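Participant: got a sequence here, can you build the structure:
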Amino acid sequence: MFALHQLLLWLAVGLEVTNVFGSPAQLPLQMQQLSTKPRRLHGRFLHITDMHPDPYYAAHRSQSTACHRKKPKKKKDGSGYYGTPYSECDSPFRLTNFTLDYLETNWANEIDFVIWTGDNARHDNDRKLPRTPAEIYDLNRSVAGKMKKIFTKRGIPVIPSLGNNDVWPHNILEPGPNSITNEFSSIWSTFIPFPYLQVFQRGAYYSVEVVPDELAVISLNSMYFYDSNKAVSGCPYVDREDPGNLQFDWLEVQLKMYRQRNMQVWLTGHVPPSPGNYFPECYVRYVELSLRFQDTILGHLYGHMNVDHFFFIEASDLQIVTGDEEKPASHTGLFETLLQDFEALPGSKKADLDEYGVINVAPAVVPNPYLPSFRIFSYNVSATDGRVTADAKKKKDKKKKPKRKHGHRRGKRGDKSTHCKLDEYRNSWLCHLSNEAWNSDANAPSRANQRWTPLGFAQYNVPNLDDADKTHPPRFELEYLTYALNRLHPPTTSAESKTDFVYPIPLKQLPEGLRDGSVNKSKLAPYGLDDLTIGSWVKLGRRLGDEKHAKLRKRFRRFMFAGGKEE
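Facilitator: The predicted model follows:
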C-alpha cells in the first residue's frame, strides 16, 4: 500500500481525493449481465485518452517540480488551480473530476459506447516522488470506478486499453500472464467480456461487441509492439511465441471471424502504429493485417502522443527498401514530417485506395503539454443495412501486390525474389507475408457512406484553463468539427429525410451560430468532410500537402498543438 506521507497528502487535498478514490466496490459484473434489450443507437461514441491524474498536484507550485512543491519565483511559472496548460505537469483531480462530470452531464445520454485509450496514472517525472505499482493500480481503479458509474451503469460499453504509463516501470511489460495483466483483469472486469478474460490475462487484449452481431471494438495491447518496451523481442519472424506475434495471430483470427459474420470493427490501443513507435517487424504485421482486412476495419483510434493528428499506413510500407532512404532531418518535427508524407500522396487518378489505412490520434485530457480535450465521433446508423454479403465479398476479393513508391518507406525498391534470399531479409516478416487475398472493397463502410460508416467528429477543449479558479470554473468549448456544415442539419429538400435525420452533434452542443443551419462558413469547420471514409482522409491529406492551402495548413497546425508550440 501507499506510504504514510502519500496518505497524509491526499487527506490534505480533501474532498477532491475522496471523489476520485471513493470508487464503488469491484463487483464481478460482466457485460452479458447488462440489459439484453436492444439499445436505441444515437450514432455517436466518445474517444477519451491520457487523463494522467496526479495525487501530488497542488496549485501555485513550481512547474519545475512537476507542480508538486515550492512556490515559483515568477507567477507565470506556477501551477494553475485546475491544471497547467503547455507545461509538463499532470492533471489535478479537479480537472479529471471536472472532465468526467461534464461528460456525465452533457454526453452520457447521447452516445453508444466509449473508447478509452489508456494512461490513467501520472508520469514518472519527479525523482523525489517515484511512482509505485500500488499507486498506479489505485489511480486506474479509481478512474475505472468513475467510468463504470457514468457509463456502464447506463448500459454503455466502455473499452479501455493499457497505456505505457499504466505499468511499472513505465514502458516495460513482460510477456503474460503476469502480475500486471492479472491486476488489470480485476480492475477492468466490468468492461472485459467474460469469454476474453483468459486471453486478457495472457496479453491484455480483448474484443467487445458494442452492437451485438453487427459492430465490435478490438482493444489491442500496444505495449507488445512499442519499441520502448525492452522486455519483448519485437515480433521477430523466428520467434512465433513472442507476445507481439501471439497478439497478431489472435487479431488475425478475430478479424477473420468478424468478417465471416459480416460485422464491422474498430481497432484501438494506446501507442499508435508508426515506424517511429513500433518495432519494425510489429509494424509490418500491423500494416499487412490492416490492409488485408480493410473492408472489415472502420478505422484505427489511438492516443499516447498528446497531439491531435492523423496519418496513413500504406502498402508501400510492405516493400523491401534498399540503399539510402529519404529520412527527415533530425530537427524536423511532427508537423513537417506529416506534411512531407501528405505531399507524397499520389493524385486522385493514380491513387489506389485499397492500399491505405488511416490512423487517428486524439489529444489528451492531461494539459501536458496542451489543452484538455476529448472527441465525439458520429457514425451512420441508418436503418438500411448496407453490409456486403459474403457472396458479394468473394467477388470483390482481390490479391493486391503493393506498387506504391511514396509513403513511409522511401528509397530504391528491392526485388523480394532476390533480396529474400539474403541473410538480412530471409527471416523478416517482409519476406513471409500472407498469400491470402486482400479484402478491400470500394463499397465497404470504410470506403463508402452506409451503415456503420464514420461520419465525422467534434473535438472539445478547455480554452480558459489558465484563468480557471474557485470562482471561475473551466469550460469545455467546441474546438473544431470535421464535418461540412450542411451535414450538421437535415436536408431541406425532403420532409421524409428530415424525419429520419440523425443529428451528428446534438444542437445544444453546438455554438449558437451553428445551431440553426444558417451559417455556410465557419472557422470551426475548416475541413468540410462529408464523412471519414479512407477517400475523404486521402483528399484532406492531399490538400494539406499542397502549399497553396496555406490557411488550411495553419489551422491544422493550430489544432495539432491547441494553439501552443510543438514540443
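Participant: C-alpha only now, for contacts and for neighbours.
Facilitator: OK.
Participant: how much space separates residue 527 from residue 482?
Facilitator: According to CA to CA, to the nearest Å, residue 527 and residue 482 sit 6 Å apart.
Participant: residues in contact with the nearest residue to residue 226 once chain neighbours are set aside?
Facilitator: Once flanking residues are discounted, residue 226 sits nearest to residue 278: 4.6 Å by CA to CA, 6 or more residues apart in numbering. Residue 278 is in contact with 225, 226, 227, counting by CA atoms under 8 Å, 6 or more residues apart in numbering.
Participant: one more, please, to line up against the first structure:
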Amino acid sequence: MARWLTFELILLLSIFAMTVVLSAPPQVPLQVEVTKPRKLRGRFLQITDLHPDPYYTNHASQSSACHRRKPKKEKQRSNLYGTPFSECDSPLILTNFTLDFLDKHWASELDFVIWTGDNARHDNDRKLPRTPSEIYELNRAVASKMEKTFGSKGIPVIPSLGNNDVWRPNSITSEFSSIWKSFIPFPMYQVFQRGGYFHVEVVPNALAVISLNTMYFYDSNKAVGGCGYTDRDDPGNLQFDWLEVQLTMFRERKMQVSHVPPSPGNYFPECYVRYTELALRFQDTIVGHVYGHMNADHFTFVEAVDLQLVAPSQVSGKAELYKDLIEEFSALPKKAKEVNYDNYGVINVSPPVVPNPYVPTFRVFSYNVSEHGEIQGKKRKHRHDRGKHGDKGSECKAEPYKNSWKCHLNGPWHSDPDSPSRRNQRWTPLGYAQYYLPNLENANKSHKPKFKLEYLTFPLSKLHPDGDTVKQKFDYPVPVHHLPRSLQANNVSTSRYAPYELNDLTIGSWVELARRLGNSKESKLRKRFKKLMYLEY
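Facilitator: As a prediction, the model looks like this:
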C-alpha cells in the first residue's frame, strides 16, 4: 500500500511486486556516479502485488490453486500466462513478461517507481505450505529484476513491505535490509533496520517518497499492539512519531510529501486515528496517498469526521466494497459550496499484477514538473480545528475515549488552498493511465499477450498539449505512442477510455467525482466505475 503527499513528495509504501527469476544473483549495492541529474519526465510508475508462484503449472486445476491435476473441462484449467478470476497466483512467465515489457517500453519515460508489495505467493495450498526461505528467495529475485529494469538506469525504486512478505519485526527487517540495500539511501539504512520504513528524495530537495511499514498498523498482525495511546513503545506509535518528524522537516524545507494510506477495515482503530490526523494536519505537505493490497481499483477518503468521538455501537461493519464506497460518497455534501476541502485526504488504490482475482495491471501517474505557477515564499496557513474545540469535552475524561488518541491529538492543522494537493501547480498529480492484460486465456508460446490501455483519468483535451509545450516530451501526460490509435489524433471528442475527465488529481477533483458517484441519478457513471473497479472486460 502506498500513499503520496504534496511535494516535494513523500510516498509511503507497504506492498511490493515480484519478478520471475528462480535463482537470483546476490544483490550488490548500486554504485553509480551521477554527473548530472536526469531530466524529469513528469511521470512515475506504480506496480503492486505481483504474487509470483514458482509452483504454478500450465493446464493445472484451478481448485488446486493451479498447482496440480489436469481437469477434464478446459474452462477449469490454468493458462500459460495466468488464470484470471481464480485463486491462482502469477506464473513466473507473467511476472517476467510484465517487467520486461516495462523495461523495454516505459523505463525511459519514468522519473521513479513505486513498488507497493507482495512479492510472494499466497499461502493457499496446504500441500505446498509457504516457508520464510521461499518468501525471501522470491523477494531477492524480484529485487534483482527491479534493480536491472530500473535502478541500473538511475531510476529510483521505492519498495515497501507487504502482508504476504511477513511482518514480524526483527528477522524480517534485518533480512529485507539486505534484499533492498540498493534501494535504501545510506542515511536511512539504520532507520529501516530498526522499523522497516524509510524515505527517499527522488528529486533532491524537492520531492520525497516515504515508504511506511504498514504491517505495524495492520489489524491482522497480532505481533503488535495496535498503536494504543498508553503504549508509547508500540512499533506503530514509534513509526508515527518518526513520520511526524519527517513531515515537519519537509514542511520546514518547503517540501511536500507522500505516504501509505489506511482504512478502518485494514488498520487497528487507534492506528487509523493517528494516520488520519497526520494526513489532515499535513495536508499542505502531502500531495496524495497511493497504495495496493486490495486487488480492486478504487479510491476513498480519510476525513475529519473520522476523528470525531463516535460511540462504538455507531461504527458500521464491513460491507461489500462497491456498496460501501457508494454509501460513503452519498454522505458527502450535496452542494459544492458546502464542501470544506481542508477536511479530506484522498486514498488511491491501484489494482495488482497478479490475476487473482481479476486481470494484470499497472498504472503510470503524470505529475506537474513545470517551473511555472509555483507559489514562492507563501506563508503556510495554520488552522486549529482540533485541540480544545468540538467534541473534546467531558467525554474525554472517561472511557472509552480517555485513553484514545482522538482526545490527545491537539496540534494545529496546516492546509492551504494554494498547495499542490489543492491547486494545479508544480508537483501536483495530474492523472494516470492504467494498462491491463486482457484475454490471457488465448495467450500461448507463439501468441504472447499484449498490454492495452484500460482507461485514463484525463480529459481527452489534455492528451495533446498545444503550442510550444509540445516541444518538451514530458508535457504529454501519456506518450502518444502508448495511446491506442483512436486517441493519437488531437481532435477526439468522445472515448470509452476517458470515463472521468478529471482536470487533475487534486483533492477537489476527487471529491467532486465522489459527489457525482454519490448521486443516484448518475447510474451510467456508477456502472462504469464498478466495471473498472473489478476490471471486468
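Participant: can you pull the TM-score for these?
Facilitator: Overlay of the two chains. TM-score (TM-score structural alignment, normalised by the length of structure 2): 0.93; 518 aligned residues with a CA RMSD of 1.9 Å.
Participant: and the strands in the stretch 101-250 of structure 2?
Facilitator: Applying DSSP state E, counting those that start in this stretch to the stretch 101-250 of structure 2 gives strands spanning 112-115, 157-159, 198-203, 207-211.
Participant: now those strands as TSV including distance to residue 461 of structure 2?
Facilitator: Listed next are the strands of the stretch 101-250 of structure 2 as TSV, based on distance: least, CA to CA, whole Å:
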stretch	distance to residue 461 of structure 2
strand 112-115	26
strand 157-159	31
strand 198-203	29
strand 207-211	28
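Participant: quick one: residue 482 of structure 2 from residue 373 of structure 2, how far?
Facilitator: Applying CA to CA to residue 482 of structure 2 and residue 373 of structure 2 gives a distance of 28 Å.
Participant: quick check: the aligned residue for residue 359 of structure 1 in structure 2?
Facilitator: When structure 2 is aligned by TM-score structural alignment, residue 359 of structure 1 is paired with residue 347.
Participant: unless I'm mixing things up, its match is touching residue 290, no?
Facilitator: Yes - the pair residue 347 of structure 2 / residue 290 is scored as a contact, 6.1 Å apart, by CA atoms under 8 Å.
Participant: which neighbours do the two share?
Facilitator: With CA under 8 Å, 6+ apart, residue 347 of structure 2 and residue 290 have common neighbours 3, 261.
Participant: let me see the ranges of the helices in structure 2.
Facilitator: Secondary structure of structure 2 by DSSP state H: the helices cover 92-105, 132-149, 169-179, 189-195, 235-252, 269-281, 321-330, 485-488, 507-517, 523-533.
Participant: residues in contact with the first one?
Facilitator: Going back to what we said before, that points to helix 92-105 of structure 2. Helix 92-105 of structure 2 is contacted by residues 18-21, 50, 52-54, 56, 80-82, 145-146, 149-150, 353 when judged by CA under 8 Å, 6+ apart.
Participant: now with 7 Å, please.
Facilitator: Identification of contacts with helix 92-105 of structure 2 by CA atoms under 7 Å, 6 or more residues apart in numbering yields 18, 19, 20, 50, 52, 53, 54, 81, 82, 149.
Participant: now do stretch 243-260 of structure 1
Facilitator: Contacts for stretch 243-260 of structure 1 (CA under 7 Å, 6+ apart): 175, 224, 225, 234, 235, 240, 264, 282, 289, 293, 296.
Participant: in structure 2, what stretch matches it?
Facilitator: Stretch 243-260 of structure 1 covers residues 235-252 of structure 2 once aligned (TM-score structural alignment).
Participant: superposed on structure 1, where does that stretch end up, distance-wise?
Facilitator: Superposed on structure 1, stretch 235-252 of structure 2 shows a mean distance of 0.4 Å to its aligned residues (mean CA distance after the TM-score superposition for structure 1).
Participant: how far does that stretch sit from its chain's centre?
Facilitator: Relative to its chain's centre, stretch 235-252 of structure 2 lies at 19 Å (CA atoms, centre = their mean, to the nearest Å).
Participant: if you count neighbours, what's buried in that stretch?
Facilitator: 235, 236, 237, 238, 239, 240, 243, 244, 246, 247, 250, 251 (16 or more other CA atoms under 10 Å).
Participant: burial count for the aligned residue in structure 1 for residue 499 of structure 2?
Facilitator: Under the alignment (TM-score structural alignment), residue 499 of structure 2 maps onto residue 526 of structure 1. Per other CA atoms under 10 Å, the neighbour tally for residue 526 of structure 1 reads 18.
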